[in-house]
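Trainee: task: produce atomic coordinates for the following.
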Amino acid sequence: MRLLWSVAAVTLVFDQLTKWWVVHVMGLAGKGQIDVWPPFIQFRMAWNYGINFGLFSGQQDTTRWVLIAVATGIVLFVLVWLRRDPPGRLGMVAAGLLIGGAVGNVIDRLLYGAVADFLNMSCCGIDNPYAFNVADIAIFAGAIGLVLFPGAEAPKKAP
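Mentor: Down below sits the predicted model:
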């Protein structure tokens, strides 16, 4: 479990540092957009009050607390699941990514009332209107990792 907590802590710190840097130091909230590597990568400020792609963002205050509760519930579920059926090292890394990312987005909702999304990728004449953040990447990678590297298989009994 030490590996899980180490990965979760590094993920959380990296996520919060990138958000702090982009929002407060670079002033993206006021600028709206900064070209990083046009046309592929831009920093585009988007306060996400809902879930992915801003879904369910109508009742902001209610949605905020529901999503905090859901994220906390998912983290607790993953921890119980890992206690009952511990995966190998890659599974623990994946779980750490998922937990660190989820907690990072919960912190945003507590501090700002919304998740600070700022990474935007577009290419080849396609203008992607959506933004994401380091926590989103970690959550996605962690979920995929938990699917690919599940708990260790129980030893088979000889007949």
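Trainee: okay, CA-based contacts and neighbour counts for the rest of this
Mentor: OK.
Trainee: burial count for Gly91?
Mentor: When neighbours are defined as other C-alpha atoms under 10 Å, Gly91 has 25 of them.
Trainee: thinking it is in contact with Leu146, fair?
Mentor: Yes: Gly91 is within contact range of Leu146, at 5.5 Å (criterion: C-alpha atoms under 8 Å).
Trainee: also this sequence, please, to line up against the first:
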Amino acid sequence: MQAARGTSLSDADETQTKASTTVRRPVVRAIFVAVAVVLLAIDQVTKVAAVAGLTPGRPHQLVGSLLRLNLTRNPGAAFSTGTSHTAVFTALAIAAAIVTVWFAFRAGSRAWAVALGFLFAGVVGNLVDRVARAPRAFHGFVVDFLELPHWPIFNVADICITVAAVLILVLAYRGVRLSGLPVDPRPDAEDEQ
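Mentor: Sure, this is the predicted structure:
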């Protein structure tokens, strides 16, 4: 059975799916931008509040012994590694932000838009600190202020990066393509391409 002369039904379905993905892209991009902007704003507002209201070395209990506010400035990466390489982390964060936007604007999946929005907000949230905070531009220290027992102090941007990593792993495990196009379940589909 043919959908049109010379076109199989599966080709017609794929063409229709690609067309709907193209129509969906503006919505997916809007989701990416909205998630990124809202989370980045939350990160920056909480950092400004932490700097204004907390004194380094004087923690405040927030949720019993589970969560406390403890202001610190981190020149390094996760777990305070590489503290003498702040400029390198700044360059890597700029590259990561660019790559994230590149992927986000090619995404055809709402789930990928959310995951990449989280990633962008986290990367740029810490990048803003590295670019704009003391001691000097592109060598700034990241403001961290959330502390759990037996865990390094972190911030909202770090939470965003962690959530993004989990979402990306789940999407990859479930076989959700960045494009939003369905994975062809037929075992011989690879041979036809």
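Trainee: joint contacts of Gly91 and Leu146 of structure 1?
Mentor: Common neighbours of Gly91 of structure 1 and Leu146, counting by C-alpha atoms under 8 Å, 6 or more residues apart in numbering, are absent.
Trainee: tell me who's in contact with Tyr112 of structure 1.
Mentor: By C-alpha under 8 Å, 6+ apart, Tyr112 of structure 1 lies in contact with nothing.
Trainee: any idea how far Phe43 of structure 1 is from it?
Mentor: Per C-alpha to C-alpha, to the nearest Å, Tyr112 of structure 1 is found 18 Å from Phe43 of structure 1.
Trainee: most centrally placed residue in structure 2?
Mentor: Nearest to the geometric centre of structure 2 sits Leu119, at 0.7 Å (C-alpha atoms, centre = their mean).
Trainee: corresponding residue for that one in structure 1?
Mentor: By TM-score structural alignment, Leu119 of structure 2 lines up with Leu98 in structure 1.
Trainee: what of Glu147 of structure 2?
Mentor: In structure 1, Glu147 of structure 2 lands on Asn120 (TM-score structural alignment).
Trainee: its match should be in a strand, yeah?
Mentor: Yes: read with DSSP: H, G, I helix; E, B strand; the rest coil, Asn120 of structure 1 is one of the residues of a strand.
Trainee: what's the burial count for the closest residue to it other than its chain neighbours?
Mentor: Nearest residue to Asn120 of structure 1 in three dimensions, chain neighbours excluded: Ala131, at 4.7 Å (C-alpha to C-alpha, 6 or more residues apart in numbering). Close neighbours of Ala131 of structure 1, defined as other C-alpha under 10 Å, add up to 21.
Trainee: kindly report the same for Ala114 of structure 1.
Mentor: Ala114 of structure 1: 23 surrounding residues under other C-alpha under 10 Å.
Trainee: is Asp35 of structure 1 part of a helix or strand, or is it coil?
Mentor: Quick answer, by three-state DSSP: Asp35 of structure 1 is strand.
Trainee: corresponding residue for it in structure 2?
Mentor: Using TM-score structural alignment, Asp35 of structure 1 lines up with Gln61 in structure 2.
Trainee: for that match, what are its contacts?
Mentor: 67-69.
Trainee: look up how far Val33 of structure 2 lies from it.
Mentor: 34 Å.
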